[in-house]
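Participant: Predicted model and sequence follow; I will ask about them next.
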Amino acid sequence: MKQRWTTVVWSVIYLLLLLSLLTPFSIVTAFLLILPVAILFTVLNVKSFILHLAPVWLMVALIHPVYAMLAAYFLVPGLVMGYWYRKRAPAMRVLKYGMAAMLLEMLLLLMIGTAFFQLNLSEYVDEIVQVTTAPLEQMGVNGGLAGQMAWTPEHTDALSERTMRMVPFALIISSFLMTVVTHALARPILNSMGISVPALKKAREWMLPRSLIWYYLIVWIMSVASKDSGSGFVEMIVINAMPLLQICFMIQALGFFFYLTHEKKWHPVVPFLAAIPIVLFPPMIILGILDLAFPLRQSISKKNG
């Protein structure tokens, strides 16, 4: 009986989150839309799951059809993550498939929007950039800024072009963040409901594939070669791949600090303090690269042993 009321509460939460998508709160609530679906699909059988979602979908569709479209969009990754939660799959597998489902949906929507609804992503991005940078241009005009300090229409065009080229990076990062947020909240909630969900490895055990070093080297060579080649395709690969690889090395460097803190018995706050320079000072990723390239952790363990 308690679980029945809990699932009803999650159906109500799902309804409220859907209704919030056309409000200013959507910036936050969009990251939570997968959560109710994943929880309900994990806890309920298929028939009960449909019975819980059908009234929600009917209500939002009667209010405005766009709500039903948004509900359908966030449904698939929720089903995927819920399916793997049912299987008691490792956390990394849940994240991997959930992120893949979200990313594929985004790409599919772009394709459908471009093919059938005349969506011009370039014009849309350009409009957003112009609206965002308009105050900067106005400051340059009214404030009497001169030279390189003034923001000009040429700067806006360059930013718009670079933003357009980084759309793949934005899609990957947003997919990653949505699935991570969902898992971070779903695991304790499901555990409280009596369903054991595997956790991610502890931060000190994080170890990314060593092949990332070779990918980084290849992308770096491509970046050097593309400077004079004028190849827009190669440059787009570099612009998207380089920050993704740097984020991976940041994560690896952070994991190394957690490992070092554990081995040296330092205060637990040390890795969190170390995260500040790792994020703000990009050359710090060298720690992550060295941690992957050389057996630093084994040498630290031997010294402590």
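Facilitator: In hand now; what should we look at? Numbering: from 1, shown residues only.
Participant: C-alpha from now on. contacts and neighbour counts both.
Facilitator: Fine.
Participant: Can you give me the first-to-last residue distance of stretch 197-211?
Facilitator: Its start and end residues considered, stretch 197-211 measures 29 Å (Cα to Cα, to the nearest Å).
Participant: Buried by neighbour count: which residues of that stretch qualify?
Facilitator: Across stretch 197-211, burial judged by 16 or more other Cα atoms under 10 Å covers 197, 203-204, 206-207.
Participant: Turn these into JSON lines, including distance to residue 218 and secondary structure.
Facilitator: Below are the buried residues of stretch 197-211 laid out as JSON lines (distance: Cα to Cα, whole Å; DSSP: H, G, I helix; E, B strand; the rest coil):
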{"residue": "197", "distance to residue 218": "38", "secondary structure": "coil"}
{"residue": "203", "distance to residue 218": "28", "secondary structure": "helix"}
{"residue": "204", "distance to residue 218": "28", "secondary structure": "helix"}
{"residue": "206", "distance to residue 218": "24", "secondary structure": "coil"}
{"residue": "207", "distance to residue 218": "21", "secondary structure": "coil"}
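Participant: Need these in TSV (columns: distance to residue 60).
Facilitator: As requested, the buried residues of stretch 197-211 are exported to TSV (distance: Cα to Cα, whole Å):
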residue	distance to residue 60
197	31
203	40
204	44
206	42
207	44
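Participant: Tell me, how many residues neighbour residue 110?
Facilitator: If you count neighbours by other Cα atoms under 10 Å, residue 110 ends up with 15.
Participant: mind checking the SS state of it?
Facilitator: Here residue 110 is helix, with the state taken from DSSP: H, G, I helix; E, B strand; the rest coil.
Participant: Quick check: next helix or strand after the host helix or strand of residue 286?
Facilitator: When secondary structure is defined by DSSP states H and E, residue 286 falls within helix 286-293. Next along the chain after helix 286-293, taking DSSP H and E as the criterion, comes helix 296-304.
Participant: try it against this one:
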Amino acid sequence: MNRLKVGLKSILWSGLALVLLVSVALPGINLLAVPVVMVPFVLLYTSLTRQQFALHTLIVLLVAFFIHGPVSLIFGFFFLVPALIMGHLYRRRAAARTVVTAGVLAVLGQFLLEMVLFNALLSISITGEMGNIIREQIAMLHAQGLLPPSWTTEVTEAFVRSVIQSIPWVLIAASFMIVIITHGLTRKLLSREGIEVPGFKPAKEWMLPKAFVLYYLIALIVDLFVDSTVDSFMNTVLVNLIPLLRLVFTIQAIGLFFYIADQKRWSKAVPVLLAIPLFLFPPLSLIGVLDVAFPIRKSFTKS
């Protein structure tokens, strides 16, 4: 009876994997499908034998191929690799930080590999195509009179350069969000099946090393002396590093809110609500910087 139950759930997860994989190729719907498409594959790998997983995955990929053609296989293999890595680490009961780090690196590596393959095999430059699309959209807005008269070709090129330089930051942030969502959902679903995998420390215990404050300070100081209008390696590094550090300190600030809520016995909804302005107004990440640099938590500690 238990084997039958596991078999039925595996079929359901395979069906979900198929639906999500097909949805990834559909404009609009893919925005909802991409963040969770790895979940069923990780569940299958963690709960089945490798032979069973291979059979389920092969069927899913074949059916997806018949529905959408080669594009489904491209997306399938893209998300399958990080799903395998995460599932393998779950089976080994690896720490949550290890799983997420490996998952992020795998997804990021897949993004970079796709860019290289498109350029090498199809002679398509992702960055070049993106720049052309931005230029076309700006030209259309300019023709419709929706841009100010001061908007020149130089402004357009500066904007295109800024967007292209920010691609690494966007890819890292996207990889992180996909893996974090996958980890959170997979861990909850596996726990319902009696498979326990390590989770992160409670948010109230999050604390970055103090060295991160020094890194952030150095990046801000260097940014003052680097010409943002020049397309240089250092400028590209700063364009991506500073937003990443701000994101890290934003997460640190959320940890502080959960710590205060725990000490004051507030509802867990309070720190969640307080976290919303952090993402809407990035300079508030300074709260996280102060939390790491100074022992401000002591003032909220219960005596």
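Facilitator: Arrived safely, thanks for sending. For clarity, every value in this text was computed on a predicted model and none was experimentally measured.
Participant: Any chance you could compute the TM-score here?
Facilitator: Between these two chains, after superposing, the TM-score reads 0.91 (TM-score structural alignment, normalised by the length of structure 2); 298 aligned residues with a Cα RMSD of 2.1 Å.
Participant: after superposition, how close is the helix holding residue 286 of structure 1 to structure 2?
Facilitator: Plainly put, helix 286-293 of structure 1 ends up 1.1 Å away from its match in structure 2 on average once the two are laid over each other (mean Cα distance after the TM-score superposition for structure 1).
Participant: Please enumerate the helices of structure 2.
Facilitator: Under the criterion DSSP state H, structure 2 contains helices at 2-24, 30-33, 38-47, 50-68, 70-91, 96-121, 126-143, 153-165, 167-192, 211-225, 233-264, 269-280, 286-293.
Participant: Go through those and name the closest to residue 301 of structure 2.
Facilitator: Distances from residue 301 of structure 2 to each of the helices of structure 2 were compared using Cα to Cα; the minimum, 6.2 Å, belongs to helix 233-264.
Participant: The closest one packs against which elements?
Facilitator: Where contact means 3 or more Cα pairs under 8 Å, 6 or more residues apart in numbering; DSSP states H and E, helix 233-264 of structure 2 is packed against helix 153-165, helix 167-192, helix 211-225, helix 269-280, helix 286-293.
Participant: Tell me which of those sits most buried.
Facilitator: Per residue and on average, the most neighbours among these fall to helix 286-293, with a mean of 20 (mean count of other Cα atoms under 10 Å).
Participant: now what about that one, what contacts it?
Facilitator: Outside helix 286-293 of structure 2, the residues within contact range by Cα atoms under 8 Å, 6 or more residues apart in numbering are 207-210, 213, 249-254, 256, 296-297.
Participant: Run the angle between it and helix 211-225 for me.
Facilitator: Between the axes of helix 286-293 of structure 2 and helix 211-225, defined by axes from the mean of the first three to the mean of the last three Cα atoms, to 10 degrees, the angle is 130 degrees.
Participant: In structure 1, which residue range corresponds to helix 286-293 of structure 2?
Facilitator: Mapped onto structure 1 using TM-score structural alignment, helix 286-293 of structure 2 covers residues 286-293.
Participant: what number of residues lie near residue 267 of structure 1?
Facilitator: Residues contacting residue 267 of structure 1 under the criterion other Cα under 10 Å number 9.
Participant: Please disregard the earlier target; I meant residue 27 of structure 1.
Facilitator: With other Cα under 10 Å as criterion, residue 27 of structure 1 counts 11.
Participant: Now do the same for it: its match in structure 2.
Facilitator: Under the alignment defined by TM-score structural alignment, residue 27 of structure 1 is paired with residue 31 of structure 2.
Participant: and the closest residue to its match other than its chain neighbours, what does it touch?
Facilitator: Leaving aside its chain neighbours, residue 31 of structure 2 sits nearest to residue 24 (7.7 Å; criterion: Cα to Cα, 6 or more residues apart in numbering). For residue 24 of structure 2, the contact set (Cα under 8 Å, 6+ apart) comprises 30-31, 33-34, 37, 75.
Participant: Mind putting those into CSV with distance to residue 152 of structure 2?
Facilitator: Output for the contacts of residue 24 of structure 2, formatted as CSV (distance: Cα to Cα, whole Å):
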residue, distance to residue 152 of structure 2
30, 35
31, 33
33, 38
34, 37
37, 42
75, 39
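Participant: What distance do you get for the closest residue to residue 258 of structure 1 other than its chain neighbours to residue 303 of structure 1?
Facilitator: Closest residue in space to residue 258 of structure 1, ignoring its immediate chain neighbours: residue 204 at 4.6 Å, by Cα to Cα, 6+ apart. Taking Cα to Cα as the measure, residue 204 of structure 1 and residue 303 of structure 1 are separated by 17 Å.
Participant: Let me see the contact set for the alignment partner in structure 1 of residue 108 of structure 2.
Facilitator: Aligned counterpart of residue 108 of structure 2 in structure 1: residue 103 (TM-score structural alignment). Residues in contact with residue 103 of structure 1, defined by Cα under 8 Å, 6+ apart, are 171-172, 175.
Participant: CSV for those, including distance to residue 148 of structure 1?
Facilitator: Shown next, in CSV, are these (distance: Cα to Cα, whole Å):
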residue, distance to residue 148 of structure 1
171, 32
172, 33
175, 36
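Participant: Out of those residues, which comes closest to residue 145 of structure 1?
Facilitator: Proximity of the contacts of residue 103 of structure 1 to residue 145 of structure 1 was ranked by Cα to Cα; the top entry is residue 171 with 35.7 Å.
Participant: Go ahead and confirm the closest one touches residue 105.
Facilitator: No: the pair residue 171 of structure 1 and residue 105 does not pass the contact test of Cα atoms under 8 Å, sitting 10.3 Å apart.
Participant: Residue 13 of structure 1 versus the counterpart of residue 9 of structure 2 in structure 1, what's the distance?
Facilitator: In structure 1, the residue paired with residue 9 of structure 2 is residue 6, using TM-score structural alignment. Shown here: residue 6 of structure 1 relative to residue 13 of structure 1, a distance of 11 Å by Cα to Cα.
Participant: which one of those two has more residues nearby?
Facilitator: For residue 6 of structure 1 versus residue 13, neighbours defined as other Cα under 10 Å are more numerous around residue 13 (16 against 13).
Participant: residues contacting the more buried one?
Facilitator: Contacts for residue 13 of structure 1 were tallied using Cα under 8 Å, 6+ apart; they are residue 36.
Participant: Looks like residue 43 of structure 2 contacts residue 191 (just checking).
Facilitator: No: counting by Cα under 8 Å, residue 43 of structure 2 sits too far from residue 191 to count as a contact (10.9 Å).
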